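Q: Okay, here's the prediction I keep looking at, along with the sequence it came from:
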Amino acid sequence: MNFIALDFETANRERSSVCSIGIVEYDNEEIVQEYYRLVQPKNNYFAPINIQVHGITPEDVADADTFDILWEREIKQMVEGKLVVAHNAPFDIGVLRAVLDAYQLPYPMLAYNCTVNIAKKTWDLPKYKLNVVADHLGFAFHHHHALEDAKASAFILLEAKKELGAVNLKDLIEKTGTTNGMIFDGGYEPARINKRKKARKSTGHTFAAATKEINHNHPYAGCTIAFTGRLNGLKRQDAVEQIKRAGAVWHPQIESTTNYVVVGSKTYDNYLNGEKTTKLERAEQLLSQGASIEILPETVFMNELNKNATV
């Protein structure tokens, strides 16, 4: 799968006010190039609310190039003729169009898709913000840093491909019922999502909760459980069905009433090395405030769950 993941940060409410750009290029699902630049917007005006979001100030970009210079020198050749993905692509592609218009530069020819749309067709989540989806998948990153956000968007795309058993990008787009958008010299076509089409996942064994009675004697009975990170042993929905049969309650978010946070194996290894998902940060915050939350690696949790399955 060859594609570009792109993210912009802006200085104020004007979409043309680019103050940073992050690009990550993938070839055969491997990163071949990372690109990050601070950008000096026109008039170098930064709204306080934007600074609060990304932390970039006028002083940070005082010596940075303007977008038109970077576009002609570096960016155009990276994106032209490529498939570009972004999380909330209407915003990022809108920023690209706006800043090109501001400098009276022609649009490149490129196709694009939105990982918000792809995520909606792949996972059942309460929200589909970048940090929420990334946290669900156990991807730790610095939110609102353009390169980090671009990497997160790319990760979501690749994880959706795995989840749905897609063989390539074309197959993923077909399975999710999404449609690529286009921009070209003189115009654009928006990326779309077929709301009535459900994602077609690869067939496999799933657990039917309705065929099992709830085990009210299970050690997890009555507990509230949340997950973070990708589980190795089984799909997230299957894990949810298992804990329901154990008499436990699944919550998509970490709350003060949460009893256990179950962490996928890879995410738990990262956690031991100091990398924390949003949910793990929230759990630690609640722990510091006196909440009774236990953070468990997936293996420990699943062993206990399966050991007591027939109690």
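A: Structure received. Numbers count the residues shown, from 1 in each chain.

Q: For the rest of this, base every contact and every neighbour count on C-alpha atoms.
A: Will do.

Q: Quote the end-to-end distance of stretch 14-34.
A: Criterion Cα to Cα, to the nearest Å; first-to-last residue distance in stretch 14-34 is 26 Å.

Q: which residues does residue 167 contact?
A: Contacts for residue 167 (Cα atoms under 8 Å, 6 or more residues apart in numbering) come out as residue 161.

Q: can you pull out the strands in the stretch 151-300 of the chain?
A: Along the stretch 151-300 of the chain, the segments classed as strands by DSSP state E, counting those that start in this stretch run 178-179, 181-184, 187-189, 192-193, 224-228, 249-250, 260-263, 294-297.

Q: Which one, of these, ends up nearest to residue 18?
A: strand 181-184 (18.6 Å; Cα to Cα).

Q: Just confirm residue 17 contacts residue 43, I think it does.
A: No. In this structure residue 17 lies outside contact range of residue 43 using Cα atoms under 8 Å: 9.1 Å.

Q: Same drill for those two, tell me which one is more crowded.
A: residue 17 (25 against 8; other Cα atoms under 10 Å).

Q: tell me the contacts of residue 179?
A: 113, 173, 191-193.

Q: where do the helices sit along this protein?
A: 48-54, 67-70, 76-79, 89-102, 115-120, 130-136, 146-164, 169-176, 236-245, 265-272, 278-288, 298-307 (DSSP state H).

Q: In JSON lines, list those helices along with mean neighbour count and distance to residue 25.
A: Shown next, in JSON lines, are those (neighbours: other Cα atoms under 10 Å; distance: least, Cα to Cα, whole Å):
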{"stretch": "helix 48-54", "mean neighbour count": "14", "distance to residue 25": "23"}
{"stretch": "helix 67-70", "mean neighbour count": "18", "distance to residue 25": "17"}
{"stretch": "helix 76-79", "mean neighbour count": "16", "distance to residue 25": "8"}
{"stretch": "helix 89-102", "mean neighbour count": "19", "distance to residue 25": "16"}
{"stretch": "helix 115-120", "mean neighbour count": "23", "distance to residue 25": "15"}
{"stretch": "helix 130-136", "mean neighbour count": "22", "distance to residue 25": "19"}
{"stretch": "helix 146-164", "mean neighbour count": "23", "distance to residue 25": "9"}
{"stretch": "helix 169-176", "mean neighbour count": "18", "distance to residue 25": "14"}
{"stretch": "helix 236-245", "mean neighbour count": "20", "distance to residue 25": "29"}
{"stretch": "helix 265-272", "mean neighbour count": "17", "distance to residue 25": "24"}
{"stretch": "helix 278-288", "mean neighbour count": "18", "distance to residue 25": "25"}
{"stretch": "helix 298-307", "mean neighbour count": "15", "distance to residue 25": "32"}
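
Q: A further structure is provided below for comparison with the first:
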Amino acid sequence: MSDFMTKKYDVLAIDFETATNNNYSACSVAVALIKNLEIIDSHYWLIQPPHNRYSAANTAVHGLSSSDTRDALQFPDIWPELQTLIRSSAFVSAHNAQFDMSVLHEVLHYYQLPIEDFSYFDSINYSTKACAGERIPSGLKERCQRFNIIIEEHHNAFSDALACGKLIIAATKEKNKASSLEYLNAYSTVTSKKFSELKASKFFKKPSTSTANFNRVDLNQINAIQENSQLSHPDFSEKSFVFTGEFKKAKDELMQAVVERGGIIKSAVSGKTDYVVEGVQDLSIVGADGFSSKQRKARELIAKGSSLTLLTEKQLEELL
């Protein structure tokens, strides 16, 4: 890349968070700027998504809600500054770049802003080369643990952008390369791509969430460990909920209903969890017992005396 040495930054590591599963719904973005294997600058923006609308499922991941972005700038207002930083960087990178690049593409398209070209690479592939053969999971948290990088607040755009930048630096040093350009040139399996050639995803959807083609376990046919006969419209204020599996009704609608009743949505089961709402599980993913890891954890806690309550979708709707 002929202009690598002339650019102000070698790599711009970027992370987006979205308000809904629509990839144009960016609600925060952060960048960490690398030069000579050091992070020399960083930026963070809160963004008011279209109509300032959030899904409870996304809020459960990153903690942002409409109250956080009520007075925030919209994407067209922050784009000139972000665009300048991208133009000033030889490469852009993100962890699971397909997602972040799709968010950028879709939000530019939504606001009818010009789409410029640049080179980007995925820090998953990039870091894989530095720990080849170790079978380290591809998640940002797991990769950072491998290189002793601390993520201050996972799924906070600023923390994740910094972690991505540090991961790129650590991987480059691990292979004794002087720069990301030298690293990319050295390994044919680690390549950069053009933003103009991106096949952007319009929605964020985990592959495992499809219910069309997998064998199902219906929890209504499994003997419950805990009877819920005494449940009758309890107060959900400050009660923590964890959802697992697929539901007849949209999961984010169920979560939103819980939040409107004062409940708090969490992503993992712990000793502080009050309710676990169980849906249909994908047999290709869960264990031989038909339970997800969240379900097994919940049952372990109940067996140890926890007051945690298991709910089916039908039971939750009756309570709501």
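A: Great, that's in hand. Because the structure is a prediction, the values reported are computed rather than measured.

Q: Got a TM-score for the pair?
A: Overlay of the two chains. TM-score (TM-score structural alignment, normalised by the length of the first structure): 0.57; 187 aligned residues with a Cα RMSD of 1.7 Å.

Q: who wins for most neighbours among the contacts of residue 179 of the first structure?
A: residue 113 (28 neighbours).

Q: Looking for the alignment partner of residue 284 of the first structure in the second structure.
A: Counting by TM-score structural alignment, residue 284 of the first structure lines up with no residue in the second structure.

Q: Residue 284 of the first structure and residue 132 of the first structure: what is the separation?
A: Taken as Cα to Cα, the span from residue 284 of the first structure to residue 132 of the first structure is 17 Å.

Q: hang on, the earlier thing: with distance to residue 168 of the first structure as extra columns, can I get the strands of the stretch 151-300 of the first structure in CSV?
A: Putting the strands of the stretch 151-300 of the first structure into CSV (distance: least, Cα to Cα, whole Å) gives the following:
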stretch, distance to residue 168 of the first structure
strand 178-179, 14
strand 181-184, 18
strand 187-189, 23
strand 192-193, 18
strand 224-228, 27
strand 249-250, 33
strand 260-263, 29
strand 294-297, 32
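
Q: Nearest to residue 127 of the first structure, out of those?
A: Comparing those under Cα to Cα, the one sitting nearest is strand 224-228, at 14.6 Å.

Q: what packs against that closest one?
A: helix 130-136, strand 249-250, strand 260-263 (3 or more Cα pairs under 8 Å, 6 or more residues apart in numbering; DSSP states H and E).

Q: can we see that at 6 Å?
A: strand 249-250, strand 260-263 (3 or more Cα pairs under 6 Å, 6 or more residues apart in numbering; DSSP states H and E).

Q: quick one: what's aligned to residue 197 of the second structure in the first structure?
A: Checking TM-score structural alignment: residue 197 of the second structure goes with residue 188.

Q: sorry, that was for residue 39 of the second structure
A: Using TM-score structural alignment, residue 39 of the second structure pairs with residue 31 in the first structure.

Q: got JSON lines for the helices of the first structure, with distance to residue 183 of the first structure too?
A: JSON lines is the format used below for the helices of the first structure (distance: least, Cα to Cα, whole Å):
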{"stretch": "helix 48-54", "distance to residue 183 of the first structure": "27"}
{"stretch": "helix 67-70", "distance to residue 183 of the first structure": "18"}
{"stretch": "helix 76-79", "distance to residue 183 of the first structure": "11"}
{"stretch": "helix 89-102", "distance to residue 183 of the first structure": "9"}
{"stretch": "helix 115-120", "distance to residue 183 of the first structure": "17"}
{"stretch": "helix 130-136", "distance to residue 183 of the first structure": "23"}
{"stretch": "helix 146-164", "distance to residue 183 of the first structure": "19"}
{"stretch": "helix 169-176", "distance to residue 183 of the first structure": "18"}
{"stretch": "helix 236-245", "distance to residue 183 of the first structure": "36"}
{"stretch": "helix 265-272", "distance to residue 183 of the first structure": "37"}
{"stretch": "helix 278-288", "distance to residue 183 of the first structure": "34"}
{"stretch": "helix 298-307", "distance to residue 183 of the first structure": "44"}
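
Q: of the ones you listed, which approaches residue 5 of the first structure most closely?
A: helix 146-164 (5.2 Å).

Q: Is there a neighbour count for residue 14 of the second structure? I'd like the number.
A: Residue 14 of the second structure has 29 nearby residues by other Cα under 10 Å.

Q: Determine which stretch of the helices and strands packed on strand 224-228 of the first structure is the most buried.
A: strand 260-263 (a mean of 24; mean count of other Cα atoms under 10 Å).

Q: For that one, grab the matching residue range in the second structure.
A: The aligned range for strand 260-263 of the first structure is empty, by TM-score structural alignment.

Q: what's the counterpart of residue 82 of the second structure in the first structure?
A: Match for residue 82 of the second structure (TM-score structural alignment): residue 75.

Q: What of residue 97 of the second structure?
A: Using TM-score structural alignment, residue 97 of the second structure sits opposite residue 89 in the first structure.

Q: Please tell me how far its match sits from residue 97 of the first structure.
A: Taken as Cα to Cα, the span from residue 89 of the first structure to residue 97 of the first structure is 12 Å.

Q: nearest residue to residue 192 of the first structure other than its sequence neighbours?
A: residue 179 (5.0 Å; Cα to Cα, 6 or more residues apart in numbering).

Q: Residue 146 of the first structure too?
A: Nearest one to residue 146 of the first structure, counting by Cα to Cα, 6+ apart, is residue 22 at 4.5 Å.

Q: List the contacts of the aligned residue in the first structure for residue 155 of the second structure.
A: In the first structure, residue 155 of the second structure lines up with residue 144, judged by TM-score structural alignment. By Cα atoms under 6 Å, 6 or more residues apart in numbering, the contact list for residue 144 of the first structure reads residue 54.

Q: can we see that at 8 Å?
A: With Cα under 8 Å, 6+ apart, residue 144 of the first structure has these contacts: 9, 53-54.
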